[in-house]
Structure formats: structure tokens, C-alpha cells
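Asks: I would like the atomic coordinates for the input below:
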Amino acid sequence: MSDNTNLGALAGSMGIEITDEGSALPPTFHMPVAGNTQPYGALHGGATAVLVETAGSVIANRCVRANHHAVGIEVSVSHHRPATAGSVHATVSVAHAGSQLIVCEVVVVDDLGKRVATGRLTCMVVADRH
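Replies: Have a look, this model is predicted:
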């Protein structure tokens, strides 16, 4: 896995990493279940939302024009089954890439490839501050 320092402090503290960064393949984002659980031992829904927003933000920022960046304005996650061990893995597809809004769909699966959650991130495109 590659270095995750460019994903931000929160993602780093949750163990989120990215693979295939810079390759021709779409990147996959990974997060351990351990350390990100709710009191009953399953992956915390808020942790899944952080993974969705992190992954979606990275991909959305690949879609913006020069001197602009994408910032999340809405995130939603539907949880399908619990993850209790190992890691979860997120892949992102861009549903809409406009000049003002970018919408990403994020699929989160467990180590067996079973879907754990489906997320959506809407980002607003803003000009960089100088």
C-alpha cells in the first residue's frame, strides 16, 4: 500500500490507505475494521462515512479544472451488512462531473468482496485561494 499522508490527519488516524495511486487503474481505498468499531464490535457507520468522504474527495479532485478544488457538501451512506474483522475496501465512480458540482458513488466491500455499504458524496467546485 502507498503512503497515506496526503489523505489528511483524520484518514491517517483511522488507518485509511490508498493503493494504485498514480497508475492507470482506478485507486482502491482501504481501512482496517480494528480501531474503527462501535461498542458491539462491528465497523462504526461514522468510520464508513469518513472512508466514503475521503475516497470520494480524492477522486472528485481529479475532475476539477486548474486552480480549483472540490469540497464535500453532502455525504450519505447506506449500510448493508456489518464488517467485524479484516479491512474494508472502497472504489469510486464519478456519477457527475460538472463545472460546479461533482457527484461520486462509493462502493465499500469487505475482504471477501461482499458489499458492506454504498455511499454518495457531492462536492462543490471552488476556486483556490491565493
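Asks: okay, CA-based contacts and neighbour counts for the rest of this
Replies: Noted.
Asks: mind listing the helices for this structure?
Replies: In chain order, the chain shows helices spanning 9-13, 45-60, with DSSP state H as the criterion.
Asks: Another for comparison:
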Amino acid sequence: MTILPPDLDPELVERLVGTGGGALTRKMGIEFLELSAERSVATMPVEGNTQVIGLLHGGAHVVLGESLGSISSAIHAGPGRYAVGIEINATHSRSITEGLVTGTCTALVLGRTLCTHEIVMTDEQGRRLSTVRMTNMLRDR
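Replies: Next up, the predicted model:
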């Protein structure tokens, strides 16, 4: 069950619920646990998201990070506005071959036109796997 802020834009809620967060998010098994502009959390299984030698694909870390950063920015943008990613980077610190990854997204800047979030991916023991930083531009519809 995803925890959503009570004042969330109904159109955004409809899009999130109707698409499950988007086709790629569903394919990767990402499950949103908590969503807000300031802090969001989601999990993703390693299984099905590995590269050729069995490690979690670096791009999977980025997809989890971008999913959290984009939704958090869209929540901050509010009704009649939307977020578009303009920059993302990732540092991979530790590999993983099985289990569940948790992404925790924390706002660094929540401005009128830009949002920057840091998303930290950890394993089931709480060890940092990667750090993603994402900046979104906020636009009017």
C-alpha cells in the first residue's frame, strides 16, 4: 500500500494509479511505498533486472532513482504543472546479485522552477548500493 500526501493533485493520483507508475516501472517490479515531494520510498527486486554476469544492472538503479525523483518533483509541482528531468547521475558503490533493493528519495532543493533530489539505493541489510542525483525542471501545462 502506497502512502500518499492527502493534498495530492487528483490528476496525478489518477495517472499513478492508472499506470502503476508507468510501463517500465511495472516491468521492473518497482513498488512505491511512500510518495511525497520531500521523501519517497520504493523497492525493486534484483531478479529480472540483472546484467549478463548476474549483477543488478546499473541502469536499473537509475530507473528506480529517476522514477522516485520524477514523481517527487511532480508532487511538488502541483496541479496544472509537470516535471521534466534535465539531469541525472549515478555513483555505484556496491554490487548485488539477489534480494530486494530499496530506494529512498530525499529532496535537496524544492524550488518554483527546479527540484533536485538525492536517491540512495540500499540492500536488505541497509548497505548503500548506489546514489542517484536528479534535477527536474517544473513547467506549466
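Asks: Kindly provide the TM-score of these chains.
Replies: Here the superposed chains carry a TM-score of 0.88, computed using TM-score structural alignment, normalised by the length of structure 1; 126 aligned residues with a C-alpha RMSD of 2.0 Å.
Asks: how far away is the residue most central in space within structure 1 from Tyr40 of structure 1?
Replies: In structure 1, the centroid-proximal residue (C-alpha atoms, centre = their mean) is Ala55; its distance is 2.3 Å. Computed with C-alpha to C-alpha, to the nearest Å, the distance linking Ala55 of structure 1 and Tyr40 of structure 1 is 26 Å.
Asks: picking that back up, what's the nearest residue to the residue nearest to the centre of structure 1 if we skip its chain neighbours?
Replies: Using C-alpha to C-alpha, 6 or more residues apart in numbering and skipping the chain neighbours, the partner closest in space to Ala55 of structure 1 is Phe29 (6.4 Å).
Asks: What's the match for that neighbour in structure 2?
Replies: Correspondence of Phe29 of structure 1 to structure 2, assessed by TM-score structural alignment: Ala42.
Asks: and its match, how many neighbours?
Replies: 21 (other C-alpha atoms under 10 Å).
Asks: Also Val17 of structure 2?
Replies: A count of nearby residues for Val17 of structure 2, using other C-alpha under 10 Å, gives 11.
Asks: Ala127 of structure 1 too?
Replies: Summarising burial for Ala127 of structure 1: neighbours were counted as other C-alpha under 10 Å, giving 12.
Asks: can you tell me which residue in structure 2 aligns to it?
Replies: Structural alignment (TM-score structural alignment) places Ala127 of structure 1 against Asp140 in structure 2.
Asks: can I assume its match is in contact with Pro79?
Replies: No: taking C-alpha atoms under 8 Å as the contact criterion, Asp140 of structure 2 and Pro79 are not neighbours in contact, 9.1 Å apart.
Asks: Now do the contacts for Ala90 of structure 2.
Replies: Going by C-alpha atoms under 8 Å, 6 or more residues apart in numbering, Ala90 of structure 2 touches Val62, Ser130, Thr131, Val132, Arg133.
Asks: now Val103 of structure 1
Replies: By C-alpha under 8 Å, 6+ apart, the contact list for Val103 of structure 1 reads Ala60, Val94, Ala95, His96, Ala97, Arg120, Leu121, Thr122, Cys123.
Asks: Buried only: go through the residues you listed for me.
Replies: The neighbour-count test (16 or more other C-alpha atoms under 10 Å) marks Ala60, Val94, Arg120, Leu121, Thr122, Cys123 as buried among the contacts of Val103 of structure 1.
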